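Asker: next come a sequence and a model predicted from it.
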Amino acid sequence: MTDLVFRSACELAGMICDRTLSATELLDAYLVQIAQHNPKLNAICTLDEDSARNRAKQADAALAKGENWGPLHGVPITLKDIFETAGLKTTAGYMPLKDYIPQQDATVVARLRAAGAIIMGKSNLAELGGDFQSTNSLFPQVNNPWNLNYTPGGSSGGSAAAVAAGLSALDFGNDIAGSVRQPAHFCGIYGLKPTDRRISTAGTIPEVPGLPVCLRQMMTVGILARSLQDLKLGFSLIAGADSRRPEVPPIPLNSPSEKSLQSLKLAWTEEWPEVPISAETQQILQGVLRKLTDAGIRMEEPASFDFSKMFELYGRMAAYVNKYAQPVNRHTIRHSVKLLWRTATQGDKELRRLGNFSRFLPELLNPSLKGYFETLTERDRFTAHIDSILEPWDAWLCPVAVTPAFTHRPSWTAIDVDGRAYPHGVANGAYTMPFNLSGHPAVVIPVGQTLEGLPVGLQIVGKRWREGDLFAIATQLDSIIGDRQTPQGF
C-alpha cells in the first residue's frame, strides 16, 4: 500500500471512480502512513480520523448507487491550518486560537468538499503564517522528510512535508512571500501560487477571526502536490468569483496556446545580481539550462527591475496590509520585536540593507491613509513593469530561493551561504516576493538534488490571468527537467 499513497490525486480519483479502489481502502492506506511517519515529521497537527472514516464510507455508498460527488470523490486531502473548517479546530499555530472551532468553512474548503474530497485533517505551519520555517507555539516543529534535521520551509511546511512523504494526496496553503513555493522547493514537490485575487481567501487566517480583512493584496491561496496535473485540477476546483470576496473577478481558466517546445520563448534568470544563489543551487540550475538548450528551447535574459526598490516596496506594502490583521498584545509585540531586531542586526551588512524590516516601523507605528494609497500606486507601477518584462516571453524561469533546505534554527536568524551570512528574509524571499508584489502566477517544479540529497526546485512565472498557458508550459518543461523523487524511508 506504500506505493498507493504516492500516486497522484487524479489517478486515485480515477481508481475510486471506476471502483478498482474504495475510498475506505485509500483512507486506511493514508492513515497507516500517517501513524507510521507523522510522529517524526509533525506535518499534520490535527487529524480528524472519525469524520474522515464516515465520509469515506459515504463516498463508497454513493458510488454503489451510481452517484459521483465530483473530480475528487473519495480522495483524502489535508489543509494548512489557516483555513476555517466548520466543526474542526483551526488554530494557525497561534495560542489564542488553540480551541477555535469555526462555524463555517472557508470558501476553498467548501469547494473542495463539493468536489468530493475527504478532509483528513490540518497541516502544521509557521505561527500565523509568518516565517520561512514551520514552528509555532502550539505544535512541535515540522521536519523535512529528506532530512529531519532540516526545515521543510514555511509557512506551509507541514503541507509540503505531508505531500512529499505520502501522508496526503493533496494540500492547500497560502502564499504572501513564498509560503507555498519555498516549501515545495525544499521538499521536492510541485507548488502553485496563482494570480493575485484569482482564488478567494474568505475564511483564511492570518487575519485573526473578528478583525478586519486586511490582506487584500499579495496574499494568495496556493496548492502543493506530487504532479502538475494535480495542481491544475486543484486550481480548477477552487478558483473563481466568490460573493464573500467581491474583489475576486469571474475570469475563467484560459485555454493554452498549445505551442511546441521549440516555439516557446522563455526568459531565463539564473540569479539576481544583488542576491547570488548558492554555488550548489547554481550548478543544478546550469544543468537545467543545458538540458533545455539541448532540447532546442530558446532562452534569453529578460529586462531587469530595480531589486532594491522592489524589496523596499514589498516591505512597506507588507507593513500596511499586516498592521491590523492581528491584535496588539504582549505575544504579538514580542514576536514582532524579535523579527525586526534580527532582520536589522543579522547577516551581511550590504544584504541587510535589503532585508531590514525595522525601517518600516513608521508604517507599523503610525500608518497613514495617504501613505497606504501611495504604496498601492507604486505597486501598480511595479506590476505594469513586470507585465512589460514578460510581454515578449511565454514564461520566465528563475530560482525559488538562494539555498536548498537549511537546518532548523531560531526564527529569522541569518543563513550561511558559501561563507556569507544572508538575512533570513533575503535568503528565502528574494526570488518569490517580487511575484507576490506584482501578482503574477508561478509554478515550482523539482529539478534536481544536492550532494546531500536535498531537493532543488525551479520557479516558472507566467503572465497574469494566464494559468492555462503556465500549466501547459510547465508540463512540457517538466517532461525534460522534472525530477520528483520519493524521500528515502517513506
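Answerer: Right, received. Where do you want to start?

Asker: hey, let's count contacts and neighbours off CA atoms from now on
Answerer: Fine.

Asker: any idea which residue is closest to the centre of this structure?
Answerer: Centre of the chain computed as the mean C-alpha position; nearest residue by Cα atoms, centre = their mean is residue 180, 1.0 Å away.

Asker: my read is that that residue contacts residue 220, right?
Answerer: No: contact criterion Cα atoms under 8 Å: residue 180 and residue 220 do not qualify, at 9.5 Å.

Asker: quick check: neighbours shared by the two?
Answerer: Residues touching both residue 180 and residue 220 (Cα atoms under 8 Å, 6 or more residues apart in numbering) are 174, 193.

Asker: who are the packing partners of whatever helix or strand residue 285 lives in?
Answerer: Here residue 285 is covered by helix 279-294, with elements defined by DSSP states H and E. Counting contacts by 3 or more Cα pairs under 8 Å, 6 or more residues apart in numbering; DSSP states H and E, helix 279-294 packs against strand 442-449, strand 455-461, helix 467-481.

Asker: next, the angle from it to strand 442-449.
Answerer: For helix 279-294 against strand 442-449, the angle by axes from the mean of the first three to the mean of the last three Cα atoms, to 10 degrees is 100 degrees.

Asker: which residues sit against helix 279-294?
Answerer: 270, 299, 399, 402-404, 418, 447-450, 456, 458, 477, 480-481.

Asker: take a look at this one as well, against the first:
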Amino acid sequence: MRGVSVEGEVMRGRPKKTWDEITVLDLGHFQGKSPSSEHRGVSALSHFQGKSPSSEHSGVSALSHVQGKSPSSEHRGVSALSHVQGKSPSSEHRGVSALSHVQGKSPSSEHRGVSALSHVQGKSPSSEHRGVSALSHVQGRKPSSVHRGTRHSKNFTKDSSHPGGKPSATGIRMALYFLRRVVTLVLRRFFWGREMLLGGAYPPLPPVEDSILLQSAQTLARWIRQGKVSAEAVVTAYVRRARAVNATVNAVVDDRFNEALEEARDVDRRLTALPEIERRQLEYTQPLLGVPFTCKEIVWVEGLSLTGGLVTRKCMKAPADAEVVARMRKAGGIPLCVTNIPELSMWIETSNSVYGRTNNPYDATRTPGGSSGGEAALLSCCATPLSVGTDIGGSIRLPSYCCGVFGHKPSSRLISTKNIGVYPEKLLNTRTSVVGPMTRSARDLAWALEVMAPEAAKDMRSRVASTDLRNIKIWSVGGRISLLGEWMRWLCGRGRFTFAMLLMATLQYLHKSNIDPRDSPHYWKPMQEAMLRIIREGSVLILPTLPQPPYYHYELIPNLHDACHCALFNATEMPSTAVPMGLTPSGLPMGLQVVAAPGQDHLCLAVAQALEDRFGGWVSPAPVRV
C-alpha cells in the first residue's frame, strides 16, 4: 500500500511501484509545444519552456531546467543537473555529481572527479575542476561542457592514455568503481550469511486493520476536535499497534500507555464540555490536542527511560521533560513511549547492550538505521503518528531512508535542544546537533515544526504553501574508561559496550589533536561558505541519502563513510529533508534528501510535498486490511 496523506482520507495511493517504474523522479512543468523528456536514474526533475526540447538523464539524480529552442542535455553518473538557456547548447556530465548552468556564448568547461564548482561568464572560457562534486555555471552561446573521470590534462580525451604508458584517468576511475562494487558485493554476502546463521527468527508484522492508524497526524487532530473520533480511540489504536509490532522490530524500550489512555479520556471529557466556537479555536491554541507521539530514548520524557543505551546507566529515568516535549504537551500532544537508540546515539545503526537490536520493519535482517532507528521503525509500522528524533550526523535522515518515512533535520538552533541526551548540556554542540520531526506524511513535517518551535517556525505551513517550485534552482548532487580493558571484556563476551562504540572510541583515541573541540564548527566554515555560494536562497540540492538500499545489520561498520552523505549538512548547518521514493523490486525502501541554505527549511518541505504528491511517499511494510 502506498501512503498519500490526504486530509480526511486513508493514506492509500497508487499501486506499489518497483525500482524500474520509479527509476525517475519526474516533477516536470511543461510549457510550449512538443516537449520531450526522458529520465533515467533514481531522480529526475525537469522544467521545460520553449519548443521541441529534449533532455535525457541517466544516474541516481538528474534535474534540468531548460529554456529556449532545441536544447539537448545528457547527464550520466550519480547526480547531474543542468540549467541551460540559449540556442543549441550541448552538455554532457559524467561522474558522481555534475551540475551546470549555461548561459551566453561559446564557453567550454570540463569537470572531472567528484568535486568541481565553477562559475564562468564571458566568451570562450575554459575551466577545469577536480574534487567531490562538479557544479558549473557558464554563460555564453553554443556552450559545451564535458565531465569525465577522476584526473585529467588539457589534452586528455575519453579514450586516450597519458604519455609514458600511464593508465588513463577513465581507466583508473573504472578500476576503482569495479573494486568498490566487488568489495560491496563480498561484504553484503558476508553479512547476509551472518544474519542467516545468527540473526534468529522474527514473527512477521501483523496486518493493519484499523483505518485510524493510516491517517496523518493533522487529520487525527482535526477529527478529534470535530468529534468524529475520540482521543481515547486514537490512543488505544496506537497502543495496541505498538504492542503488536514490538516483537518484530524491538523499538519500544519504555512506555506510559496507561497514563496516555487516562490523558486521552481527559481530553474527551474536556471537548464534550466545550462549545463549538471554542473547539474551533483549539486548532490554533492546541493544534496537537489528543494526538499521541513518541520520542527516541535520549529525548527526556519525565519518568521514562534515560539510559543512553549504556549498561552503566541502566534503570535511569528522566527527571523532567525536554523543552520540545513540554511544548508538544502544551499543544495537547500525548507522549506514548520512548524508543531504542545506539549507545549515546552516536552510531548509524540501532543496537545497544541494554535493550538489544532494533530491526527494519521491511526486512528484519536489515538495519533500521540510526540513531533514531527505533522511532523510524515504529513510525513505519503505523505504531505512532508523529516521532521526535535528533540528528548530529544523519540520525533523522538515515533511519527515515531505511524505514521509508519522512524526516526533517531543521536549520541549526531552530528547535530547542534543552534536556536532550545524557551528557552535560555545555558539551552539546547546538550547531551540529538538532531536534526534528519524523512522519509518514510530508505535510505533517511543517505542522509539527510549528508546534516544536512556535516562534522560530511560525507560519511554516503558509511559507511552504506559497513556495513556487518553478522558481527554485535545483542542484543534485560517564567517567573515563580503560579502552584496552573494555576491548578485553568484549572479547571475553562480557563487554559493556558494542563493537561499533569501541571502534569509534579507538579511532578517536588514535586521531589525537591539539585543537580545542569546542572550535570544531569552525573547521567546516570554508566548506559552508563554498556550499552557500552554490545553494543560495531559492535553491535546493537533491542527492541520495545513502548509496544503496538498507544494509544488513552491522554492514555499516565497514561502510561508515557512506554516512557522509548526511553528516556534511550537519557540519554546514543546512536543513535537509529525507523523502521516501517507493520500494525496490525486493521490497526495500529507497529515497533521497533535499537540502537548502540555513533558514530555508520551507524550500526543503515544499519539494518534499511535491515529491510525495508525485510518487506517493510512504508504503506500508505490513499488509493493510481496512
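Answerer: Looks like it came in fine. Since this is a predicted model, take the numbers as computed values, not measurements.

Asker: would you pull the TM-score for this pair?
Answerer: Here the TM-score for the pair of chains, by TM-score structural alignment, normalised by the length of structure 1, is 0.75; 397 aligned residues with a Cα RMSD of 2.6 Å.

Asker: related to what we said a few turns ago, residue contacts, the corresponding residue of structure 2 for the residue nearest to the centre of structure 1?
Answerer: Alignment note: residue 180 of structure 1 maps to residue 396 in structure 2; criterion TM-score structural alignment. Contacts here follow Cα under 8 Å, 6+ apart; on that basis residue 396 of structure 2 touches 370-372, 389-390, 407-409, 436, 438.

Asker: which of those fall within strands?
Answerer: Counting by DSSP state E, the part of those found in strands is 389-390, 407-409, 436, 438.

Asker: which of these count as buried?
Answerer: Buried subset of these (neighbour count, 16 or more other Cα atoms under 10 Å): 389-390, 407-409, 436, 438.

Asker: thinking again about what came up before, selecting buried members of the contacts of helix 279-294 of structure 1 in ChimeraX, what would you type?
Answerer: To isolate the buried ones among the contacts of helix 279-294 of structure 1 in ChimeraX, judged by 16+ other Cα under 10 Å, type:
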select :270,299,399,402,403,404,447,448,449,456,458,477,481
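
Asker: nearest to residue 368 of structure 1, of the contacts of helix 279-294 of structure 1?
Answerer: Taking Cα to Cα as the measure, residue 368 of structure 1 sits nearest to residue 402 out of those, at 34.2 Å.

Asker: the closest one contacts residue 424, doesn't it?
Answerer: No: counting by Cα under 8 Å, residue 402 of structure 1 does not reach residue 424; the two are 10.4 Å apart.

Asker: aligned to residue 142 of structure 1, what sits in structure 2?
Answerer: In structure 2, residue 142 of structure 1 lines up with residue 358, judged by TM-score structural alignment.

Asker: quick check, that match in contact with residue 342.
Answerer: No: in this structure, residue 358 of structure 2 is not within contact of residue 342 by Cα under 8 Å, at 9.4 Å.

Asker: what touches both of those two?
Answerer: Taking Cα under 8 Å, 6+ apart as the contact rule, residue 358 of structure 2 and residue 342 both touch 350-351.

Asker: quick check: the residue lying closest to residue 359 of structure 2 once chain neighbours are set aside vs residue 368 of structure 2, distance?
Answerer: Closest residue to residue 359 of structure 2 apart from its sequence neighbours, by Cα to Cα, 6 or more residues apart in numbering: residue 249 at 4.6 Å. Between residue 249 of structure 2 and residue 368 of structure 2 the distance is 9 Å, computed by Cα to Cα, to the nearest Å.

Asker: what residues are shared contacts of these two?
Answerer: Common neighbours of residue 249 of structure 2 and residue 368 (criterion: Cα under 8 Å, 6+ apart): 358-361, 377.

Asker: most neighbours, which of these?
Answerer: When neighbours are taken as other Cα atoms under 10 Å, the top entry among these is residue 377 (35 neighbours).

Asker: is it correct that that residue is in contact with residue 403?
Answerer: Yes: using Cα under 8 Å, residue 377 of structure 2 is in contact with residue 403, at 6.0 Å.

Asker: now for those two: what residues contact both?
Answerer: By the contact definition Cα under 8 Å, 6+ apart, residue 377 of structure 2 and residue 403 are jointly contacted by 360-361, 368.

Asker: from these, pick the one nearest residue 259 of structure 2.
Answerer: Distances from residue 259 of structure 2 to these, taken by Cα to Cα, are shortest for residue 361, at 27.0 Å.

Asker: next, the contact list for the closest one, please.
Answerer: 205, 248-249, 368, 377, 380-381, 403, 621.

Asker: still contacting in structure 1, which of the residues you listed?
Answerer: For the contacts of residue 361 of structure 2, the aligned pairs still in contact in structure 1 (both residues aligned by TM-score structural alignment, their matches' Cα atoms under 8 Å) are 249, 368, 377, 380-381, 403, 621.

Asker: just the buried residues of the helix or strand harbouring residue 500 of structure 2, please?
Answerer: Residue 500 of structure 2 is part of helix 499-510 when elements are defined by DSSP H and E. Within helix 499-510 of structure 2, the residues scored as buried using 16+ other Cα under 10 Å are 499-502.

Asker: what are the contacting residues of stretch 316-327 of structure 2?
Answerer: With Cα under 8 Å, 6+ apart as the criterion, stretch 316-327 of structure 2 contacts 299-307, 415-420, 451-453.

Asker: burial of residue 183 of structure 2, as a residue count?
Answerer: When neighbours are defined as other Cα under 10 Å, residue 183 of structure 2 has 11 of them.

Asker: let me know the secondary structure of it.
Answerer: Using DSSP: H, G, I helix; E, B strand; the rest coil, the structure places residue 183 of structure 2 in helix.

Asker: same check on residue 46 of structure 1?
Answerer: Note that with three-state DSSP, the state of residue 46 of structure 1 is strand.

Asker: counterpart of it in structure 2?
Answerer: Residue 46 of structure 1 maps onto residue 254 in structure 2, by TM-score structural alignment.

Asker: residue 397 of structure 1 contacts residue 459, doesn't it?
Answerer: Yes: using Cα under 8 Å, residue 397 of structure 1 is in contact with residue 459, at 5.7 Å.

Asker: ok, those two, which is more surrounded?
Answerer: Neighbour tally, residue 397 of structure 1 and residue 459, criterion other Cα under 10 Å: the higher count belongs to residue 459, 26 against 22.

Asker: nearest residue to the more buried one other than its sequence neighbours?
Answerer: Here the residue nearest residue 459 of structure 1, using Cα to Cα, 6+ apart, is residue 444, at 4.6 Å.

Asker: next, count neighbours for the equivalent of the one you found over in structure 2.
Answerer: Here residue 444 of structure 1 is matched to residue 578 in structure 2, going by TM-score structural alignment. Using other Cα under 10 Å, the number of residues around residue 578 of structure 2 comes to 33.
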